[in-house]
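Engineer: Sharing a sequence plus its predicted fold:
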Amino acid sequence: MSDRRRSHPTNRLPQDSLAYAILEASRLVEKVLGGQNLTDAFEHARHHARPLWPDAVRGAIRDLAWRALRDYGRGDLVLAQLLSKPLPDSVRAVLLVALQRLETRPDQSHTVVDQAVEAVAVVAPGLKGVVNGVLRNALRQAARLAELIERDPVSHYRHPSWWIDRVRRSFPDDWEGVLEAANQPPPMSLRVNLRRTTVDYALAALREDGFAVRRLANDALLLEQPVPVTALPGFAEGRLSVQDAGAQWAARWLDPHAGQRVLDACAAPGGKSAHLLEYADVDLLSLEIDPVRAERIDRNFARLGLRGETRIGDAREPNDWWDGRPFDCILADVPCSASGVVRRHPDIKWLRREKDIRGFVAQQAAILDSLWRTLAPGGRMLYVTCSLFDDENRVQVSQFLARHPDAKRIQIDGADDRQLLPTAENDGFYYALLRKSD
């Protein structure tokens, strides 16, 4: 059944009701359980909603879906205890959303159960009694279920077991904090477009409009609470962009100079490309393999008043897009497991498999080797991932250096490389800066 046909029954629910939000969030969860990308599913649903979702409704749906998927494993364990036979995916998804809401809003338990039953009446009216019974049993057995969750590592840490093991090996002193940070809602940071304003002016304008905001070490502006971008003074005029504070180190650590030829490989959606153009007057080429995603780069440039060249191409195949003129600086922000940004993309915990890491590692190595020959002697390449896994980070760089004797590390702020862990200020990123011999 098409999304268009399925959307009609929702019209019987008031759009501003919790039941509507639970139902639409459950449809997103159901799509993820079927293998779809959460962000893509959300954008498709948002653009096809009739009537279109206002900010409050969109925010409620997004919050419910993202929270349900961040709680990887918890809802599964509870349903395994309370169900005697499988339910349709659409009903299971409603229960996963409702169970998460019950856990975080116990004071609203009666309303949550009632509204979940109203939601499931749209997709499976014959199972209203089952959903009511499951949720009420979950409330009655809350203490017993909490003990089971506490004893089960996947449910307790809300990550797959292989993921937990990898993080524990990589960060033996911090692994529990890393996992817990990945389960929290992400921070919202802003990047100031220095071509159109100053950090001091942007900070003052935000505070004057009542926003609680502080300036971080790299001049990122961290909001105390996320807000719609339309509410930000200066966003529409191109003075501000939303970009994680951890990602805002890229331009600074690559440090291109005016007049240099710079490549941003794997550039979409264009945040780092835009930052490079804001940082210095460079000759920038933004490379992206996906034509649809490449359009977002151009839209970002237009809003910010920036000029850069965008080209469709595979970073592993320079002969298809490179004109032979070497680059002075390359930003190699390569595809990866995205394990450092999973709180923004919680579907990754459901969809990623440990064997996928080998594929990313091979792809990263191929990109690095291909890009290296486009770099000028004496040029710099900044290797970036949003991963926490050593295979994609320190091990990858060490193996690259072993293959390329003309490459050497450049220290970043006194360290051989920088692994940023997810915190209340930034997502998880890895950076390594390499220089090509003259």
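Structural biologist: Sure, I can see it. Numbering: from 1, shown residues only.
Engineer: switch to C-alpha atoms for all contacts and neighbour counts from now on
Structural biologist: Will do.
Engineer: who are the neighbours in contact with Val397?
Structural biologist: Residues touching Val397, when contacts are defined by Cα atoms under 8 Å, 6 or more residues apart in numbering, comprise Ala432.
Engineer: buried stuff in the strand or helix carrying it?
Structural biologist: Counting by DSSP states H and E, the secondary-structure element that holds Val397 is helix 394-403. Within helix 394-403, the residues that count as buried by 16 or more other Cα atoms under 10 Å are Arg394, Gln396, Val397, Phe400.
Engineer: The second one against Ala365, yeah?
Structural biologist: Yes: A contact is recorded between Gln396 and Ala365 when judged using Cα atoms under 8 Å, the distance being 7.1 Å.
Engineer: if we can go back for a sec, quick one: name whatever helix or strand follows the helix holding Val397.
Structural biologist: Scanning forward in sequence from helix 394-403, with DSSP H and E defining helices and strands, the next element found is strand 407-410.
Engineer: for that next one, packing partners?
Structural biologist: Taking 3 or more Cα pairs under 8 Å, 6 or more residues apart in numbering; DSSP states H and E as contact, the helices and strands that strand 407-410 lies on are strand 429-436.
Engineer: okay, the angle between the strand it packs on and helix 394-403?
Structural biologist: Going by axes from the mean of the first three to the mean of the last three Cα atoms, to 10 degrees, strand 429-436 is angled at 10 degrees with respect to helix 394-403.
Engineer: could you say what helices and strands strand 429-436 packs with?
Structural biologist: By 3+ Cα pairs under 8 Å, 6+ apart, strand 429-436 packs against helix 249-254, strand 375-385, strand 407-410, strand 418-420.
Engineer: Could I get the buried residue list for the first one?
Structural biologist: Judged by neighbour count using 16+ other Cα under 10 Å, the buried positions of helix 249-254 are Trp249, Ala250, Ala251, Leu254.
Engineer: didn't His156 look like it was pressed against Arg74?
Structural biologist: Yes: contact criterion Cα under 8 Å: His156 and Arg74 qualify, at 7.4 Å.
Engineer: so what sits against both of these two?
Structural biologist: By Cα under 8 Å, 6+ apart, His156 and Arg74 have these common neighbours: Ile149.
Engineer: neighbour-wise, which of the two wins?
Structural biologist: For His156 versus Arg74, the count of surrounding residues by other Cα atoms under 10 Å is larger for Arg74: 26 against 18.
Engineer: Now the closest residue to the more buried one other than its chain neighbours: which helix or strand?
Structural biologist: Ranked by Cα to Cα, 6 or more residues apart in numbering and with sequence neighbours excluded, the top spatial neighbour of Arg74 is Ser155, at 4.6 Å. For Ser155, the enclosing helix or strand under DSSP H and E is helix 153-157.
Engineer: Against that first model, consider the following:
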Amino acid sequence: MQTHFDTIVIGGGPGGLAAAYSLAEQQSVLVAENDLWGGTCPNRGCDPKKMLYSAVEILDQQQALQAHGLRGKSTINWSELMAFKRHYTQQVPENTLNGLQSAGIQTITGTAHFVDSQTLQINKINYTAAHFIIATGQTPTIPTIDGQEFLQTSNQFLDLKHLPDKIAFIGAGYIAIELANIAVTAGAEVHIIQHNNRILRDFPVAMTSELVTSLQNKGVQFHFGTTVTGIHKSAKGLTLNNPDGLMLTVNAVFAAMGRKPNIAQLALEKAGVTTSNHGIQVDDHLMSSNPRIYAIGDVVDRPQPKLTPVAGFEARYVAGQLLQTNTTAIAYPLIPHTVYASPQISQVGITVKTAQDNPRQYRIKQQTTTNWYTFNRIKESNAIVTTIFERQTNQLVGAAAYTTLAEELINYFTTLIKNQTTATELTDTIYNYPSPASDLKYYY
């Protein structure tokens, strides 16, 4: 049995897989995974979430066009929708494993932990390598409160056999907002408990405030400035409470208070790897304090958004480092980010807050686009698009969108910023008309 490899990758998710495939033609590679092959995104994250969201989008469109040519509304059959999701997710682990093995990549299922700076133990067998890549991602954070054993996470929500009648989410980040939107559209009574008065703190306040109103109109009940300190089970369900008088009884409670780096079982201290509460600390080449060990993806302590495409980008970068095809420091490209709510919120590049804090450097153009043809055609109730320009060059450097078309628009803006496209160049470009792309010149 082979126990020494050029590179051992810990984590069989999108980042680990991208690294393994990038290295496999020139190196001996072992990938270790202790959970579902394929990782969080395709199994219990972005992919299944968006499959459920597909039904939400259709119902939102139907609602918007009631009395504008449509009559009657569909309803969500949760069991059928979940069967649709499972048909996809159930194939992921086996297909992932088969793909790795077909590429000549060695695999092992088991929990890995370091024995020393160059030795990894899995299933009581020691493995050594010239280099290691840690791609173990993150895991949901569970608050330490009385009754925490009754808390579920997004993992369980995305595989619910039956949708509970009454649901509470603790937290108001993107996971809570997205899942709450799915649940309320599917017919559940939904509560969001948030310790302060903000949701989605990384996105523009003007847009998140509008989203709160939109979700309230759908039936989501927000409990701002509220901290849950206890959960108690009774014949009526699960009761959330605190010393300030909170007394809310629901059928299911989901912790959505963010995620933490999945490093507890790795024994990184034995490998001389420095960590923080935010993950593994790395240099500008994604190398940890142990030069044999690199880290990629959500497990890394870095400011960039924790997104699947970012993990893949870092994986290919580290592969280039190990193969010595790229020795420069990592330089991240533009990273668009979307919250799949009703409507969506997206942003890329320089944020609205950064531009507001630096008015001499940036110019902000915020437009309510509800009555533009593109949005009026689908009876968008309230669309906002904000573009940000560098004053000295008049170049587009950032954008944010609050609309059912935000995902599409932000991809366009990402390309425009990357290519430094000017207003003149946009005017001289012919796009299919009428379409969201044909509007682009009006955002300058």
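Structural biologist: Great, that's in hand. The model shown is predicted, which means the values in this text are computed figures rather than measured ones.
Engineer: Just give the TM-score of the two.
Structural biologist: Scored by TM-score structural alignment, normalised by the length of the first structure, the superposition of the two chains gives a TM-score of 0.23; 166 aligned residues with a Cα RMSD of 7.0 Å.
Engineer: hmm, back to that, check which residues of whatever helix or strand comes next after the helix holding Ser155 of the first structure are buried.
Structural biologist: As assigned by DSSP H and E, the chain's next helix or strand after helix 153-157 of the first structure is helix 161-170. Of the residues in helix 161-170 of the first structure, those buried under the neighbour-count criterion (16+ other Cα under 10 Å) are Trp163, Ile164, Arg166, Val167, Arg168.
Engineer: Skip the chain neighbours and tell me the closest residue to the last one.
Structural biologist: Distance criterion Cα to Cα, 6+ apart; nearest residue to Arg168 of the first structure, sequence neighbours excluded, is Trp175 at 5.0 Å.
Engineer: Just list the residues touching Ile417 of the second structure, thanks.
Structural biologist: The neighbourhood of Ile417 of the second structure, defined by Cα under 8 Å, 6+ apart, consists of Gly349, Gln395, Leu396, Val397, Gly398.
Engineer: Touching, the last one and Gly349? I think so.
Structural biologist: Yes: with contact taken as Cα under 8 Å, Gly398 of the second structure and Gly349 are classed as touching, separated by 4.2 Å.
Engineer: before we move on, the earlier item: closest to Asn137 of the first structure among the buried residues of helix 161-170 of the first structure?
Structural biologist: Nearest to Asn137 of the first structure, judged by Cα to Cα, of the buried residues of helix 161-170 of the first structure is Ile164 at 29.9 Å.
Engineer: by contact count, what packs against the helix holding Ser155 of the first structure?
Structural biologist: Packed against helix 153-157 of the first structure, as judged by 3+ Cα pairs under 8 Å, 6+ apart, are the following elements: helix 74-82, helix 142-151, helix 161-170, helix 175-182.
Engineer: Out of those helices, which gets nearest to Asn132 of the first structure?
Structural biologist: Closest approach to Asn132 of the first structure among those (Cα to Cα): helix 74-82, 11.9 Å.
Engineer: hey, which of the helices and strands packed on strand 429-436 of the first structure is tucked in deepest?
Structural biologist: When those are scored by mean count of other Cα atoms under 10 Å, the highest mean neighbour count falls to strand 375-385 (a mean of 22).
Engineer: Quick check, Gln138 of the second structure in contact with Pro261.
Structural biologist: Yes: in this structure, Gln138 of the second structure is within contact of Pro261 by Cα under 8 Å, at 4.3 Å.
Engineer: Next one: Ile177 of the second structure from Lys49 of the second structure, what distance?
Structural biologist: In this structure, Ile177 of the second structure lies at 12 Å from Lys49 of the second structure, with Cα to Cα, to the nearest Å as the measure.
Engineer: do Ala399 of the second structure as well
Structural biologist: Using Cα to Cα, which is the criterion applied here, Ala399 of the second structure is 25 Å from Lys49 of the second structure.
Engineer: So if I had to pick from those two, which one is more boxed in?
Structural biologist: In this view Ala399 of the second structure and Lys49 are compared by other Cα under 10 Å, and Ala399 has more residues nearby, 27 against 23.
Engineer: and the helix or strand hosting the more buried one, what does it pack onto?
Structural biologist: Secondary structure assigned from DSSP H and E places Ala399 of the second structure in strand 396-403. Packed against strand 396-403 of the second structure by the contact rule (3+ Cα pairs under 8 Å, 6+ apart) you find strand 344-349, helix 352-357, strand 384-390, helix 406-418.
Engineer: can you tell which of the ones you listed is closest to Thr338 of the second structure?
Structural biologist: When those are ranked by proximity to Thr338 of the second structure (Cα to Cα), strand 344-349 comes first, at 4.2 Å.
Engineer: Now name the helix or strand holding Asn43 of the second structure.
Structural biologist: For Asn43 of the second structure, the host element (DSSP H and E) is helix 40-44.
Engineer: Would you mind measuring from the closest residue to Asp114 of the first structure other than its chain neighbours to Glu118 of the first structure?
Structural biologist: The spatially closest residue to Asp114 of the first structure, leaving aside those adjacent along the chain, is Asn132, at 7.7 Å (Cα to Cα, 6+ apart). The gap separating Asn132 of the first structure from Glu118 of the first structure is 10 Å, by Cα to Cα.
Engineer: Arg70 of the first structure now?
Structural biologist: Here the distance between Arg70 of the first structure and Glu118 of the first structure works out to 24 Å (Cα to Cα).
Engineer: who's more crowded, those two?
Structural biologist: More neighbours surround Arg70 than the other of Arg70 of the first structure and Glu118, with 26 against 21 (other Cα under 10 Å).
Engineer: Between the two ends of stretch 100-115 of the first structure, how far is it?
Structural biologist: Stretch 100-115 of the first structure has its terminal residues 14 Å apart, counting by Cα to Cα.
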